[in-house]
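K.L.:
Pasting a predicted model and its sequence here:
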Amino acid sequence: MPEADLVILNAYLASPEKEEILKCSMAIGDGRIITMGPGEQVLKLSGPGTHIIDLEGRVALPGLSDAHMHGLSLGRSLTWADLSGARSIAEIQEALRKHEASLGPSDWLIGFGWDHELLKERRLPNKHDLDAVSRTRPIAIFRKCWHLCVLNSAALMALGPEAVRELASTGEALLEPKTGEPTGVLVERALEAVREAMPKLDVEGAIRAAKLAMREALSKGLTCLHWILEGPTDLAALMALWASGDLPIRIYALFPAEALEHLIALGLRTGFGDDMLRLGALKLILDGSLGAKTAYLREPYADDPGNRGMLLYSERELRDIALKAHGAGVQLAIHAIGDGAVELVLKVLSELPGGPGGLRHRIEHASVLSPGLIRAMASLGVVASVQPRFIVSDFWVEERLGRERARWAYPLRSLLEAGVPLAAGSDAPVEPIDPLEGILAAIGPPQRPEERLSTWQAIKAYTLGAAFASFQEGRYGSIRPGALADITVLSCGPDEFTPEGLEEARVEATFVMGELRFSRGGLLELQGP
C-alpha cells in the first residue's frame, strides 16, 4: 500500500449504515480512506510526510452534507444587518440605524432574518416604518423565509412606479386598501425585481461572498453543499474557485429554471463534473412559504380564510419544463411547500415517460403533506429534501393550518416509514447552516412526538440521504475503505453521543478529501504534514 497522507488515531467512528460506534483508526491517501483498523496496524502506512492526528476518543461522523442551501445569499447575508433577534419594529429600526454607520453614501441598507410572528406588533413592517430610518437611502429588509421583503420609499422609487404597479396587478406588491398606495411589502417573484434593482455583485464580490459562506459551513462540520445558484455570476465564482484549486468544500450545484435551455443546448446532464464541483438538479420554485402565507394549499389558510397561497407556474408550464428536463437527463428539484403544490408536482412527475425514479427527482421542502401524498411520493421514488429546523421556527404552524393539517406538517418519520428517501438541509440563510441544530430538531419536536426521528435516522438524512439525492452514495456519506475522506469530528466522546450530549457538542474539525479544512484548535497533532 502507498504511504498515507494522513493517519487519524483513536477515533470513535459513528456509522449511520451500521447504526453503531466503533473505536478505530484510519489511514487516508489521495483523498480517500485507504484502510481502517487498530492504531498500530494503520501506523504501518505512515512515513516522514504523513500527518498524524490523535482524536483522543472523540466521535467522528461521515462528512455532513446540506442538501438545500443558498450559498451566495448566505455569504451576502453575513454582511447585512442581522434582524433575526428583533422582537419589535423599533428593534428592527435600531438594528438598521446601527448597521447604516458602516455603509458608504451610495450603498443600500439591507437587513435579513426578521419574523413578524415574533414581533410585539404581530404585523408586517411597512415602508413608513423604514422611512423613519431613512427616506433617501434605499432600504430593503428580507423576511427570514426569503419569500417576502419590505422596501422604503427610496427603494420603491429604485424599482420604478410602473414596475410596482405591474407587481401589484399580480398580487406580488401589496397595496393600502383605502389609498391604493404601495405598502412596501413585496412577495415571491417581486423579490427578483428587488434583487435586480439592488447593486450588483461582480465576480470578485461573488467570490468573497462564496468564501464567507463556505467558511461558515466548514465550521459547522459540513463537507458537501447542495448549492442553489442565483445566476451566472454565482456559477462564475464557483468555477473560479474550482479552477484555482481553492474550492474547500464539495459543491452539488442546483441551477435556476432559466438555465434549462442552455443545459440542453450544451448537452450537459446531471452528474457532469468532478468530486469537488458537480452539476446537480434544475431548481424550480412552484409556490411560496407558510410564513408569508404564499405556500399553495388545497384549502384556505386557517388564519386567512380567503387565501390558499399562490402557484408561480401553471400546470402546463410545470409539465413542459419537467418533460424537457427529464428528457435531457437533468434531475428536477421542485420547491413545493403547500399540499396543493406537492399534489401538482406529483401529478406532473407521474406522467413522465418511464416514471421519475431513475433521475431521483426531488421535492424541496414538502412541508405540508397527507397520508395519500406520502404514499404517492414513495410510489414514484421521489426524494424529499427537507429542512428539520423549520419545525422549531414554525411554532405557529397550527394557527396557520389548523390542528388537522398541522398534524401533517413536517412528517419526517411518516416519510421514512413509507419508504421515501430523505435528504436534509438548512435552507440557509433562512435557517442557520448548522446540521447539528437540524439533527436536534428532527429528533425532538415536542409538539408531534410521533414524527420524531431517531438519532441515527436524522444523521442518515445528512449523510447517506444527501449522498443518494446527488447520486453519490458509496463515494461519500459513509466512512469505509475506498470512500472519499470527508470526516466531521465532534467534541464529544461515545458516551455523550445521545440527544442530550449532542445539545452540548460542537464541531472540533472538518476534513474534506483528507484535507483539514476547519479546526477549532484542540486536535492533538503527533506529526505535522
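P.N.:
The structure has been received and is ready for your questions.

K.L.:
For the rest of this, base every contact and every neighbour count on C-alpha atoms.
P.N.:
OK.

K.L.:
which of the residues in stretch 152-166 are buried?
P.N.:
The neighbour-count check on stretch 152-166 (16 or more other Cα atoms under 10 Å) flags Asn152, Ser153, Ala154, Ala155, Leu156, Leu159, Ala163, Val164, Arg165 as buried.

K.L.:
can you tell me which of those residues are in helices?
P.N.:
Ser153, Ala154, Ala155, Leu156, Leu159, Ala163, Val164, Arg165 (DSSP state H).

K.L.:
Could you pull up the contacting residues of the fourth one?
P.N.:
The neighbourhood of Leu156, defined by Cα atoms under 8 Å, 6 or more residues apart in numbering, consists of Pro138, Val164, Gly184.

K.L.:
Also the first one?
P.N.:
Contact analysis of Ser153 by Cα under 8 Å, 6+ apart lists Lys127, His128, Asp131, Arg135, Pro138, Gly184.

K.L.:
repeat for the fifth one
P.N.:
Under the criterion of Cα under 8 Å, 6+ apart, the contact list for Leu159 reads Ala193, Val194, Ala197.

K.L.:
if you go through the stretch 251-400 of the chain in chain order, where are the strands?
P.N.:
Taking DSSP state E, counting those that start in this stretch as the test, the strands found in the stretch 251-400 of the chain are 277-285, 332-336, 362-365, 383-386.

K.L.:
dropping in the other structure now:
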Amino acid sequence: MKKLFFNGKIYDENFNINKNLLVDDGKIIYIGDEDIVLQEKYEKINLKKSYLTPSFFDSHLHLYLYSKSLFELNLSNIDNFDDVLRKLKEYTIDGDIIWGFGWDDEKWNCKPNKKFLDEIFKDRYVILKRRDGHSVWVNSKILNEINIDEISKIKGSKVEKDENGDLTGILREKAADYVFEHFKEKQNIDKILKKGVKKLQSYGITAICNMDGDILPHLIKNRFNLRIMNSIPLNKLKEAISIGIRSDFGNNFLKICGLKIFMDGSLGSKTAYMKEGFEDEKNNFGVKYFDEKELDEIVNEANKNGIYVWIHSIGDRANEIVLKIITKKGRHKLNRIEHSQIVSENFLNFLKNKKIFLSVQPSHILLDFDKIEKFLGKRGKYTYPFKSLIQNGATLIFGSDAPIENPDPLRGINLAVDRVVFEKEFFKNEAIDVEEAFKSYTINPAKSVEMENNIGSLSIGKFADFVTFTDDPLSFKGELISTYIEGEKVFKKD
C-alpha cells in the first residue's frame, strides 16, 4: 500500500523544503508541494509541520562493542580516581565478568593498576576498556588466564610493567584486542546486538559501516533492521580471497565492504605514529603496526582481488604513509583512511586532486580536546582540520566510533559546525557549514560504499529512510520524533 506523508517540512537532496512525500513499496515515488489524491487505497500520515530529513549513516562504529557497552559499567566522565573505585565497589550486576569502559587516567592523580581491582573483585574477571578503546585495565585473574609471553610477541602489543618488572594490569593495542577476543565467547552476542540496533535507531541511524567485522555470522543469522556495511578483518583476507569474496557482495541490508587494517594506535594512549615525539615524551613516536612495504603489499593484494581497504590511521606520519599507498596508480577508488586525526602540511599538499574519502569523527574532538595541546603543542592546528581536508579535495564521511563516543549524529554535526568545546573555540577556522556536515552524515557515506542510488538523500527512486524532528535540525533545534526504514517506522520517541 502506498503511503503519503503530508503537511511536513521535508528536506530534499538540494536542501529545499517540500510539503509531501509519497512512498510505494518502500521507495520514494514523489517529493514536492503538490497536493496528492490517489484513486486507490493508501495510508495518509500527517506530519503536523514536523521536519523530515534523510536518516543518518554512521561511517565508523563498532556494532558489537557499542552494543556490549550498553550492558557495561560506564566509567566515562569520572575525573577523580577515588570516585572510580567507589563506582566499582557499588557494581552489583551478576556474572563472571565485570565489563566496563570509559576510564581516562589523564584526569587522575595516580595510574591504574591491577592491585586496585584485585582488592575489590577477588573471584571475578575484570576487563575495563579505556575511553579511546586502545587500552584495557584488568585484574590478576585475567592475567593468570591469558598467556602474557605469547601476547607480548604479537606485533603492535604493549604490555605495561612497573619499575620492578611486575605487570600493572594495563594492556595496550593488540594486547587489549587479545583480551577482548579471548573472553568474547562468554557473551550472548545476538541479544547484545539487538539492543544496540534499537539504540542506534533511536538516534536516527539506519546505516552503518561496522568495524567489528568478525560478527558476520550473527549479522547473517539475524537480518537486523539496519543497513550494515561490514568490514573484513585483516586475518580473514586470505580466506575471503580464496572463496571469491569481493567488496560489494551482499544486499541492501548487509554488504561486505572494506578490509579493516590498523596502521597505528591512538592519541590518548600516545600510540599514534608521529613524525616527531609527543611534547611530554620527546622520544615516543608512537606505534606502527606495519612497515611501509608490508602495508603496500597488503593493500595491493586486497585491491587486485576486488577488495578495498579501510585503514585506521591517527598520527601524522601514519597518515602520510597510508595516503601515499592507497592512492597509487591502479589502486581501488574506494580505499579510504579511518580517522585522519592528525595530519601535516605535506599530507594536505599530497591530498590535492586525489578525490578520496576520509572517514572522520567530529565527536572525537571532545575526547582529545584536553590532550591536543599537551601532547602535540603547535601541531594541534593539524588535528581535525575538516575545512582544509575538503578544500584539498577530500570527501568527508562522518561517524562516531561508538562506543568510544556517543553515536548521536547531531552531536557530531554540531561540533563540526561550531567547533566549540566546553565553551572554548577549537580552531574555529576549520569549521564547515551545516549542509556540508549533514551531507557527511548522509549522502557522502552512501557514496563511499556505492549506495548513493539507494540511500543518503530523499529523492525519487531511493528508499524511504528518514527521520522526523519537532523543529529544524539544521538549526540545531527540536528533538527526534521517529525513525523510518523503507517507509516503516522502526523507532518512536515515548
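P.N.:
Good, I have the coordinates. No experiment lies behind these values; they were computed from the predicted model shown.

K.L.:
Go through the contacts of Leu156 of structure 1 and flag the ones preserved in structure 2.
P.N.:
Shared with structure 2 under both residues aligned by TM-score structural alignment, their matches' Cα atoms under 8 Å, the contacts from the contacts of Leu156 of structure 1 are Gly184.

K.L.:
got the contacts of Leu156 of structure 1 as CSV, with distance to Ile459 of structure 1 columns?
P.N.:
Formatted as CSV, the contacts of Leu156 of structure 1 follow (distance: Cα to Cα, whole Å):
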residue, distance to Ile459 of structure 1
Pro138, 43
Val164, 45
Gly184, 41
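
K.L.:
Return the member of the contacts of Leu156 of structure 1 nearest to Ala206 of structure 1.
P.N.:
Proximity of these to Ala206 of structure 1 (Cα to Cα) peaks at Pro138, which lies at 21.4 Å.

K.L.:
what's the burial count for the closest one?
P.N.:
Other residues near Pro138 of structure 1 number 22, with proximity taken as other Cα atoms under 10 Å.

K.L.:
tell me the contacts of it?
P.N.:
By Cα under 8 Å, 6+ apart, the contact set of Pro138 of structure 1 is Asp107, Trp108, Leu109, Leu151, Asn152, Ser153, Ala154, Ala155, Leu156, Ala158.

K.L.:
Would you mind measuring from the first one to Ala265 of structure 1?
P.N.:
Here the distance between Asp107 of structure 1 and Ala265 of structure 1 works out to 38 Å (Cα to Cα, to the nearest Å).

K.L.:
and stretch 436-443 of structure 1, which stretch of structure 2?
P.N.:
The counterpart of stretch 436-443 of structure 1 in structure 2, counting by TM-score structural alignment, spans residues 410-417.

K.L.:
Redo the strands of the stretch 251-400 of structure 1 as JSON lines? Include distance to Pro356 of structure 1 and mean neighbour count.
P.N.:
As requested, the strands of the stretch 251-400 of structure 1 are exported to JSON lines (distance: least, Cα to Cα, whole Å; neighbours: other Cα atoms under 10 Å):
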{"stretch": "strand 277-285", "distance to Pro356 of structure 1": "13", "mean neighbour count": "23"}
{"stretch": "strand 332-336", "distance to Pro356 of structure 1": "9", "mean neighbour count": "27"}
{"stretch": "strand 362-365", "distance to Pro356 of structure 1": "10", "mean neighbour count": "27"}
{"stretch": "strand 383-386", "distance to Pro356 of structure 1": "10", "mean neighbour count": "28"}
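
K.L.:
now these as a markdown table including distance to Trp408 of structure 1?
P.N.:
Converted to a markdown table, the strands of the stretch 251-400 of structure 1 look like this (distance: least, Cα to Cα, whole Å):
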| stretch | distance to Trp408 of structure 1 |
| --- | --- |
| strand 277-285 | 21 |
| strand 332-336 | 15 |
| strand 362-365 | 13 |
| strand 383-386 | 14 |
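
K.L.:
Those strands: which one's closest to Gly438 of structure 1?
P.N.:
Closest among the strands of the stretch 251-400 of structure 1, using Cα to Cα: strand 383-386, at 10.0 Å.

K.L.:
just to revisit the earlier point, determine which two of the ones in helices among the buried residues of stretch 152-166 of structure 1 are furthest apart.
P.N.:
Top of the distance list for these (Cα to Cα): Ala154 and Arg165, 15.8 Å.

K.L.:
Show me where the stretch 201-350 of structure 2 has its helices.
P.N.:
216-222, 237-242, 292-304, 316-326, 345-351 (DSSP state H, counting those that start in this stretch).

K.L.:
Do a quick rundown of the helices in the stretch 1-150 of structure 2.
P.N.:
Going by DSSP H, counting those that start in this stretch, the stretch 1-150 of structure 2 shows helices at 63-69, 81-89, 114-120, 140-145, 148-152.

K.L.:
Distance to Ile298 of structure 2 added to the ones you listed, as CSV?
P.N.:
Listed next are those as CSV, based on distance: least, Cα to Cα, whole Å:
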stretch, distance to Ile298 of structure 2
helix 63-69, 25
helix 81-89, 42
helix 114-120, 37
helix 140-145, 33
helix 148-152, 23
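
K.L.:
Now do the SS call for the residue nearest to the spatial centre of structure 2.
P.N.:
Most central in structure 2 under Cα atoms, centre = their mean is Asp401, positioned 2.3 Å from the mean C-alpha point. What DSSP: H, G, I helix; E, B strand; the rest coil gives for Asp401 of structure 2 is coil.

K.L.:
Superpose on structure 1 and give me the mean offset of the match of stretch 436-443 of structure 1.
P.N.:
Here the mean offset of stretch 410-417 of structure 2 against structure 1 after fitting is 0.6 Å, by mean Cα distance after the TM-score superposition for structure 1.

K.L.:
For that stretch, buried residues please.
P.N.:
Leu410, Gly412, Ile413, Asn414, Leu415, Ala416, Val417.

K.L.:
just stretch 163-171 of structure 2 next, same as before
P.N.:
Going by neighbour count (16+ other Cα under 10 Å), the buried part of stretch 163-171 of structure 2 is Leu167, Thr168, Gly169, Ile170, Leu171.

K.L.:
And the alignment partner in structure 2 of Ala295 of structure 1, how far from His339 of structure 2?
P.N.:
Using TM-score structural alignment as the criterion, Ala295 of structure 1 maps onto Ala272 of structure 2. Remark: distance between Ala272 of structure 2 and His339 of structure 2 (Cα to Cα) = 11 Å.
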